[in-house]
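K.L.:
okay, here's the prediction I keep looking at, along with the sequence it came from:
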Amino acid sequence: MPHPKVVLAPTDADVPEGSLAALRARFAAVREELGLSLDYPADALAEAQRVAADPPSRPDLDETDVPFFTIDPPGSMDLDQAMHLERDGEGHRIRYAIADVPAFVLPGSALDQVTRERGQTIYCPDVRVPLHPEVLSEDAASLLPDVVRPAYVWDLRLDGAGVITSAEVHRALVRSVERLDYATVQAAVDAGTDDERFLLLKEIGERRLEQERARGGASLPMPEQQVSQGDDGGFALEFRPPVPAEDWNAQISLATGMAAATMMIDAGVGILRTMPAPTEDALGRFRRAARGLGVEWPQGQSYGDLIRSLDRTNPRHLALIHEATTLFRGAGYTAFDGPAPDEREHGAVAAPYAHVTAPLRRLVDRFGLVVCAAVSQGDQVPDEIRAALPGVPELMAASDRVARSAERACADATEAALLHGREGETLRAVVVDHAEKGMDVQLVDLPVLARVSGDRAELGSEVDVVVEGADIAAGKVDLRRA
């Protein structure tokens, strides 16, 4: 007998006011446990203030007449990317300006040392632990509107099918004319806007998505569980599905990263973002999971196309999306100076790929930008950059571990805060994964993912669970199957 369908609409829930103090204390404890400090060393901070006022390096080219614009989450100040889109025959021209962090961070400086130790910006619900001091990341180096900033400008040409036909990158002064957010762009497109910028973004994004399908690439449509802080100081936990405008915007960044990887491979020096393709065993397990959940997987359809077709409001599809995480494992960074490595592709992108579009928030991008600009302009890659490349993968791996730990621990604490005081209540949930002892469920009416003890139920089935305990200080929720 088929199980009744449960509609899992995007949900959000506010943390009760009585739990806020305990939750803030837990966030602070997580940072202390992970060794995350909001304070910058005095020498590095002084250096940041000095170079912000007087950058050591300034581009010769002036492209401030190009009306770049940015698209970021609302309220963002650390703006890495700005774009300008135009038609080019049947295709398009993308000019993608990336914050010129190397203009401010000199190799061997105190600021360079601290950023290598930090690796990336760590986002906690209440505060952000930045890679760079805010005087740089949210001011002097950020591509904020109506100010002149140094940038690495990528110039990409695409044909009528969205294939990159040429790419080059150079340093230039730029000026963004407007700061936009995803919801605003999406609402304008949905309302039938005649703003050429948004229509070009949609057109390019959809062509690049079609190229991704043709390559066999895949993206995981996992509902994003995130903790957000409101203007009133409270916190909310929500499942937030991305809007199409985010996918279109992401395709601009992916195209740039693919162009960067090609430059590096051709030049024989650089650092790639790599991930192995799913193994036959993993694909076999995923196919069996699809069959067990009653999800049709036509013969000859790629796993990427199947994942793109899944409906996050269908509990059986949701369970299969969680199962698909086993296909997206093993991502890392591969540095090389000489012949390109044998393993050079990113399995989900289905092509070589490099991180070069977020240098304000991620260490590796700073090195990739310098390499690509040197290669593109026919210059030698600086010796200090070549010398640093072999150590970057481990620095990034360490910071990735910290970022994942902070995100998970803060989400766990917020889940506990949502359920604190509801001990003994029975809630509805959908089984999304099986564990060695018990199973993982997603609550239907609250944005909570948790482990449940007791007998397992079928993947995708709906079950009743009882809240046994919710410890905010430990970030722990105890549920058992009713």
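P.N.:
Received, thanks.

K.L.:
contacts, neighbours, all on C-alpha from now
P.N.:
Will do.

K.L.:
what separation do you get for Val467 and Ala28?
P.N.:
26 Å (CA to CA, to the nearest Å).

K.L.:
looking at the two, which is more packed in?
P.N.:
When Val467 and Ala28 are compared for neighbours, Val467 comes out ahead with 21 against 16, by other CA atoms under 10 Å.

K.L.:
second structure for comparison follows:
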Amino acid sequence: MPHDFESVRAELELPPAGETDRFPDDVLTEAATIAARGPAEGEDATAIPFVTIDPPGARDLDQAMFLERVGEGFRVHYAIADLGSAIDPGGAIDAEARRRGQTIYLPDGRVPLHPPVISEGTLSLLPGEVRSAALWTIDVDGGGVVTDASVRRARIRSVAQLDYEGAQASFDAGTPHPSVEALADLGRLRLDVRVGLGAIELALPEQEVTAEGDDWVVRMRRRTDVDAWNAEISLLTGMAAARLMLDAGIGLLRTLPQADPDAVAELLRTAATLGIPVADGTTAAEVLAGLDPDLPASIALMREATGLLRGAGYTAFDGAAPELPGHAGIGAPYAHVTAPLRRLVDRFGTEICLAICGGTDVPAWVRSALPELGDLMRTSDQRAAKADRACIDLAEVWELESRIGEVFDAVVLRAGDDEGEIVLTRPPTIATCRGAGLPEGEHVRVRLAEVDEGRRRVVFTYEGTHTGDHLPIG
């Protein structure tokens, strides 16, 4: 391809695209030893017909599920790849994982947290293979409330690897895989519960960079229902883990403070200005949950609502529970425990929950790591976010560099006195637009004025309100 992302990799001190699997020799030696071992001892749960749901072609499979209907409620069997039984505390892989923090995904390849021989091989919950897992069992009543949750070590076998689009097609056809037949009902129910708790749920379409022809382009990806329902199972588990930690007085939470009341009030005023109905007593969570993400005003309001989700962090505690344990985006206390192949902190959170449920002491290697884990994750989160944004910005520049002076259709996301923020309908580029009088939440016409690859930036000027047919963003 004529363009690449090597400038982003160099800036963030990531290995070149052809060397993304590069690890120090001692890390690879230790990984080979782990790969040669069989599954760890644990309960035999191989008769449970687990399935995984991931992007097409994924190999680092952290989670597998089997859902049952129990009376008016549900029982969730959720298996998480068991890294704690395989990785030696204080060993080479442990040290390297602490340095990396998480897997970083770029359009031309990922930079994995762990060597692929284990993260995409012997520790991944690949179909047909017996694997070690931390197996959660979570009971949910007919109102969506968790009535019991526990986790133990087990050996499991996934019977199928599903992807989001294929799973969505099966639900649309009324023929979902039997292991996840209850996913739609449980997913919707849990989302309703979280909205009732005040969760700020944003269904914003996401920009993603994909290969098209012989270059990279930016397209908009809308989350499928299956993707959203699947996420609710992970959130349910993280919320159950946080509850265990808080009750036991030890853990590491993912936290986000409640939005300032004035900011919430301003968001509701903005909704009314954009023509979005806001009944008396309606919460911001309820307004956002009811938006149609295909409407320009909805996209503008969701973009505005991201300002309510600031201040995310990690809160470790060993003894007294933290004063502010909640996560405003989720609606309750929450802990990362469901993606240990791709995120460092989950291995430690899982070990805490296993110890609590097993009635044993939290391992010393976990306890001693708690004070530094938050900082390690904050650093890796920042690097991952920078990589994602930089790659999107570069692809936007490449796609538009030959089109200076052209006029495009766009939606105004944010309006200021002399400039604002817009998203083009095609290609779905988020950019600065100069000009007074930008109508927030409306379709407009804009002219491409500047493309700067060095700064990864494109700038438009406001030409006027769009009066023709409105095109979808995509």
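P.N.:
Everything's here; your move. All figures in this text were calculated on a predicted structure; none of them were measured in a lab.

K.L.:
what is the mean deviation of the lengthiest strand in the second structure from its aligned residues in the first structure?
P.N.:
If each strand of the second structure is counted by residues according to DSSP state E, the longest one is strand 146-163. Overlaying the first structure shows strand 146-163 of the second structure at a mean distance of 0.6 Å from the equivalent residues (mean CA distance after the TM-score superposition for the first structure).

K.L.:
map Ser109 of the first structure onto the second structure.
P.N.:
Correspondence of Ser109 of the first structure to the second structure, assessed by TM-score structural alignment: Gly91.

K.L.:
likewise for Thr357 of the first structure?
P.N.:
That one, Thr357 of the first structure, aligns with Thr338 by TM-score structural alignment.

K.L.:
does that match touch Ile80 like I think?
P.N.:
Yes. Using CA atoms under 8 Å, Thr338 of the second structure is in contact with Ile80, at 6.0 Å.

K.L.:
now do the contacts for the counterpart of Glu30 of the second structure in the first structure.
P.N.:
Alignment note (TM-score structural alignment): Glu30 of the second structure maps to Glu47 of the first structure. Residues in contact with Glu47 of the first structure (CA atoms under 8 Å, 6 or more residues apart in numbering) are Ala110, Leu111.

K.L.:
quick one: buried residues of whichever strand or helix holds Glu47 of the first structure?
P.N.:
According to DSSP states H and E, Glu47 of the first structure maps onto helix 42-53. Buried positions in helix 42-53 of the first structure, judged by neighbour count with 16 or more other CA atoms under 10 Å: Ala44, Leu45, Glu47, Ala48, Gln49, Val51, Ala52.

K.L.:
that helix vs the second structure, mean deviation?
P.N.:
Counting by mean CA distance after the TM-score superposition for the first structure, helix 42-53 of the first structure comes out at 1.4 Å.

K.L.:
let me see the contact set for the residue lying closest to Leu363 of the first structure once chain neighbours are set aside.
P.N.:
Leaving aside its sequence neighbours, Leu363 of the first structure sits nearest to Gly119 (CA to CA, 6 or more residues apart in numbering; 5.1 Å). Neighbouring residues of Gly119 of the first structure by CA under 8 Å, 6+ apart: Leu131, Arg362, Leu363, Val364, Leu395, Met396, Ala398, Ser399.

K.L.:
return the subset of those lying in helices.
P.N.:
Judged by DSSP state H, helices contain the following of those: Leu363, Val364, Leu395, Met396, Ala398, Ser399.

K.L.:
show me just the buried residues among those.
P.N.:
Here, 16+ other CA under 10 Å leaves Leu363, Val364, Leu395, Met396, Ser399 buried among those.

K.L.:
show me the helices in the stretch 351-474 of the second structure, by range?
P.N.:
Under the criterion DSSP state H, counting those that start in this stretch, the stretch 351-474 of the second structure contains helices at 364-400.

K.L.:
and what about the corresponding residue of the second structure for Ile204 of the first structure, helix, strand or coil?
P.N.:
When the second structure is aligned by TM-score structural alignment, Ile204 of the first structure is paired with Leu186. When classified by DSSP: H, G, I helix; E, B strand; the rest coil, Leu186 of the second structure comes out as helix.

K.L.:
thanks again, I'm all set now.
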